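# Pasting the sequence and the predicted coordinates here, then a few questions.
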Amino acid sequence: MYWRGMDGFSVLFPADLAPWAGVVLLGVSFLGSFVTVALGIGGGALLLAVMASLMSPAALIPVHGVVQLGSNLFRAGLMIRHCHWPPILAFAGGSAAGAVLGGAVAIDLPPGAVLIGVGAFVIFSVVARPPRWLRRN
């Protein structure tokens, strides 16, 4: 298949990702966004689990971060009139510092550690109970 270099798809997908896998990831990204909108949580973990089975560990964290950034910016753009700005501004500085420090650490992680961490996160997010202060009753 030569369609990858003939148009804009080569920009969208990593070079080592099969075209069918890219289409699957686009579909799962849409499904994950729907899950998050409908349930409030879970779409990112769903996408992360599927991405871990289709992508190299070196590309997993940065690509997932970019996908989540785009999804969340789009959702924020839709709801911009309803945003309460003081908490957003308070978290912005810490978020920027965390992104810089987290990116520096993520680059040096061995691929096996990335896959184990992703698997542990997905399992934990499925079976763990929320902290008492987050429970409704």
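Structure's in. What do you need? Residues are numbered from 1 along each chain as shown.
# can we go C-alpha only for contacts and neighbour counts from here?
Noted.
# what residues are up against residue 87?
With contact set as Cα atoms under 8 Å, 6 or more residues apart in numbering, residue 87 has no partners.
# And it, how far from residue 95?
Applying Cα to Cα, to the nearest Å, the value for residue 87 to residue 95 is 12 Å.
# So residue 109, which state does it fall into?
Counting by DSSP: H, G, I helix; E, B strand; the rest coil, the backbone at residue 109 sits in coil.
# second one coming, line it up with the first:
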Amino acid sequence: MEFLAGDLLTPLSVIGLIILSAVTSMISAAFGAGGGLMLLVVMASLLPMSIVIPVHGLVQLGSNANRFMLTFKHLDKSMFVYFSLGGIIGAFAASAIVTRIPLELMKIVVAGFVLYLLWGVTPKLRETSALWRSAAGAVTTYQQC
């Protein structure tokens, strides 16, 4: 299946990516994690790196915004505020760095990120102060960008 027509995604590839994003979103909803990573790996296998990161980011934004709206009443509002503030800082930091990485090196960075998510040590966040919540948001968002 041809995924690109010149510099644009073909209509069939767009439909395939939408279906894939729905399936991987269901995986995340059912198991708590993993769908976004699966989507990233498949997209990195099929698409040029120049579009993988922005398209994956938009798909994740839609998926996570939907999950956020459906579970809003169950959120720890204090955690949400501080995590979001840290997330904004992490997003700006990641954007400043990721946009400067050459595309060939980006493949290695994405592969390293996938391996870290699969086998890396998950930090234990024992503190619940505003600073720790903000730091968790910054680090998590930075890793996802």
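Sure thing, it's come through. The structure presented is a predicted model; accordingly, all values stated were derived computationally and were not measured.
# TM between them?
Here the superposed chains carry a TM-score of 0.77, computed using TM-score structural alignment, normalised by the length of the first structure; 120 aligned residues with a Cα RMSD of 2.1 Å.
# Quick one: neighbours of the counterpart of residue 68 of the second structure in the first structure, just the number.
Alignment note: residue 68 of the second structure maps to residue 76 in the first structure; criterion TM-score structural alignment. Residues lying near residue 76 of the first structure (other Cα atoms under 10 Å) number 13.
# same check, this time on residue 93 of the second structure
When counting by other Cα under 10 Å, one arrives at 16 neighbours for residue 93 of the second structure.
# contacting residues around it?
Residues in contact with residue 93 of the second structure (Cα under 8 Å, 6+ apart) are residue 142.
# just checking, it is part of a strand?
No. Counting by three-state DSSP, residue 93 of the second structure is not found in a strand; it is helix.
# secondary structure element for residue 123 of the first structure?
Counting by DSSP states H and E, the element that carries residue 123 of the first structure is helix 111-127.
# Which parts of that helix count as buried, going by neighbours?
For helix 111-127 of the first structure, burial by neighbour count (16 or more other Cα atoms under 10 Å) applies to 114-115, 118-119, 122.
# Tabulate those residues (a markdown table), appending distance to residue 47 of the first structure.
Converted to a markdown table, the buried residues of helix 111-127 of the first structure look like this (distance: Cα to Cα, whole Å):
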| residue | distance to residue 47 of the first structure |
| --- | --- |
| 114 | 15 |
| 115 | 14 |
| 118 | 11 |
| 119 | 12 |
| 122 | 10 |
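# so which of those comes closest to residue 80 of the first structure?
The nearest member of the buried residues of helix 111-127 of the first structure to residue 80 of the first structure, counting by Cα to Cα, is residue 122 at 30.0 Å.
# Residue 12 of the second structure versus whatever residue of the second structure lines up with the closest one, what's the distance?
Alignment note (TM-score structural alignment): residue 122 of the first structure maps to residue 114 of the second structure. Relative to residue 12 of the second structure, residue 114 of the second structure is positioned 27 Å away (Cα to Cα).
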